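> Coordinates only, no sequence provided:
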């Protein structure tokens, strides 16, 4: 439905001013026409002139209803204009109202009726001092000007409404984009915190468990384990502050950590050494070529894959051996594979957690890679023999 077609029953100050101006103009047009006919001679038949003036007064008064019933009023005045000359002024105002408040198709229909009424008036009451064709063309010019002016205002209002709607949509889209960015930042922070704290807390758990199950250990070993726990807790806080500081930086993509401060492939050996100190033997097979050309984002994602895999192995298969393999080359991609030896029951439990692996899969996907994980089989009997996490990440040439 055309929004401008909705009836308006209450006028504001601007409406009162416009309606008053339209009424005054219609009255002035009617009075000038009446005065002109009194100075010369009324159109034949002369006896119709008093009724003509009365119809013009009623038509002027009826203009106060033009906002409520614009089409009905215009059609009525158009019909009266076929007989009464003094209705011309109010009829022009009614044509303007239809052009403003109704669709162009409706305005065109009413204008066509006004053309027919003008032709009928020219035939019924010809002006002795003016040729019929000139009289008809003058009426059509005035009626066309009124309808054209109304259509101009109508389209201008629609344009303003369209611009307001467009501005509102743009504001809504901007708000949605801001909310989406905030959501991405929260997800990035959640992933980083999960990876950092999960790894550090698993190390703390291993050393604290060793102290709990061996209360009679040598004081030197207890002191060494306590020192490792303290250093791990301190490092966890440092890593957490570093992650939050990087992700709160005002530049760059929060989902694509490429700025200095986040770990990359260069920090993998330190990660492997920490796992070895916690009692997890890790065998590293590094077949990478041109390591220095690995993008920071790819290196960071690979680091998080290894970190999450080692954390899960330490949680679900404490003491089991782990094989870490890095392979790839520029243009071929980077492959990271972590396999741990674990009994079948433990592998099933590991598959049941899923929260860390789900977040890891999302991280790898955002980096443009693929992640696979699941149990591996022993050679010979075909039974479950461990758990494997394998990721492929893009490495441009």
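Here it is on my side, so go on. Because the structure is a prediction, the values reported are computed rather than measured.

> going forward, measure contacts between C-alpha atoms and count neighbours the same way
Fine.

> Straight-line length of stretch 266-283, end to end?
17 Å (C-alpha to C-alpha, to the nearest Å).

> Give the buried residues for that stretch.
When burial is assessed from 16 or more other C-alpha atoms under 10 Å, stretch 266-283 yields the following buried residues: 268, 271-272, 274-275, 278-282.

> let's bring in a second one:
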């Protein structure tokens, strides 16, 4: 019989179990119900036969003659009602409650109904039914006294049978509650684990998307710079026009590829069998980044004072690369034509310092290239997560300066 915690029933106490009313009987349920029906039917026939025969060996007296036929009918009806105990246990208990006053043949049914109510209904209802069975034992002995036992002994035997049924029912109830609790904990732990996995996937997709956003912004700024050069130099030599067009085509192709990767990351789940992520840039890729900007016409001066550059941790080198990339992109957006100075310095134990500076443009920053305005916010987040510091703004010399310090610990 399937049972479940039923919080949607306000009349149930916490932890009470309720039969699934809409669930069909399983083969096991049919077997148990059929077996109980046959046992009860057999008891009805045996008890009625002994009552009719008036055997002195029978423990319970038959009582008045008119009661024998009534008891047989009551026992048969109660036995048929056993098929309803799964759906309406309390209703069946109420319907069979008067039988505790006089019926011998319904004894098996009364114990089964008591067991069912104790297992599947709130304890107050089950204990009330237990009390009713105990209280009616004395009137029963008055109506149908035992020829072999004194009244107190007969009542004691009745209480013993009821006590065994109650103990068994409470044991089954506790065991089912434990099983339901363990199943609920397992399902909750599985749901929490799935939630953590989903959160990790979202964080990973967000991280990859931010990485690709930085790359995409850098490529689009190069694309805009070359297109602007062609616009202002329509009389340029064919060789320069062809070279600029080639750079524009390559940058546009790379930007589309990056955009496709960003959209793919945001739309799909990150699977273990998916194509591995392409290698991310490190500090050693900064010269290539500077050369790309120089090819686009940006005047970049680089001062590299990093000792043991090969020993820079991969994560710190990637963060430094992104900082330089964002600084060059901002310079192309807001100060076109200005000389950009990139300074890298640091050593193991001292940290890695990154500085990008350019003269403040006359008349204020130029914003001909559109942007999201979140580039520096992303860089600040990256530096903070790495345990470093970031500062940007106009310095005392009138230059715009972007400085960052990243921790570079000595390997143990």
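Great, that's in hand. Just so you know, these numbers come straight off a predicted model, no measurement behind them.

> Distance check, the residue sitting nearest the centre point of structure 1 against residue 180 of structure 1.
Centroid check for structure 1 by C-alpha atoms, centre = their mean gives residue 173 as the closest residue, at 3.5 Å. Note on residue 173 of structure 1: its distance to residue 180 of structure 1, by C-alpha to C-alpha, is 10 Å.

> what sits up against stretch 299-306 of structure 1?
195, 257-258, 262-265, 267-268, 324, 336, 338, 360, 363-364, 367, 391, 393 (C-alpha atoms under 8 Å, 6 or more residues apart in numbering).

> err, stretch 119-131 of structure 1, not the other one
Under C-alpha under 8 Å, 6+ apart, the answer for stretch 119-131 of structure 1 is 43-45, 81-83, 132, 135-136.

> May I ask you to confirm that residue 409 of structure 2 is in contact with residue 316?
No: with contact defined as C-alpha atoms under 8 Å, residue 409 of structure 2 does not reach residue 316; the gap is 10.3 Å.

> Which one's more surrounded, those two?
Neighbours were counted for residue 409 of structure 2 and for residue 316 using other C-alpha atoms under 10 Å; residue 316 has more, 22 against 14.

> In a helix, the more buried one, correct?
Yes: applying DSSP: H, G, I helix; E, B strand; the rest coil, one finds residue 316 of structure 2 inside a helix.

> Quick one: map it onto structure 1.
Residue correspondence to structure 1 (TM-score structural alignment): residue 316 of structure 2 is matched to residue 298.

> Which residues are in contact with that match?
Contacts of residue 298 of structure 1 (C-alpha under 8 Å, 6+ apart): 367, 393-395.

> Recalculate using a threshold of 10 Å.
256-258, 264-265, 304, 333-334, 364, 367-369, 392-395 (C-alpha atoms under 10 Å, 6 or more residues apart in numbering).

> now, which of the contacts of stretch 299-306 of structure 1 lie within helices?
Among those, DSSP state H puts 195, 268, 360, 363-364 in helices.

> Which one of the residues you listed is nearest to residue 98 of structure 1?
If you rank those by distance to residue 98 of structure 1 using C-alpha to C-alpha, residue 363 comes first, at 60.8 Å.

> what about the closest one, how many residues close to it?
So residue 363 of structure 1, with other C-alpha under 10 Å, has 23 neighbours.

> roughly how far apart are it and residue 191 of structure 1?
Look at residue 363 of structure 1 and residue 191 of structure 1: by C-alpha to C-alpha, they are 8 Å apart.

> Now the equivalent of residue 316 of structure 1 over in structure 2. Nearest residue, chain neighbours left out?
Alignment note (TM-score structural alignment): residue 316 of structure 1 maps to residue 334 of structure 2. Leaving out its chain neighbours, the residue that sits closest to residue 334 of structure 2 by C-alpha to C-alpha, 6 or more residues apart in numbering is residue 366, at 4.2 Å.
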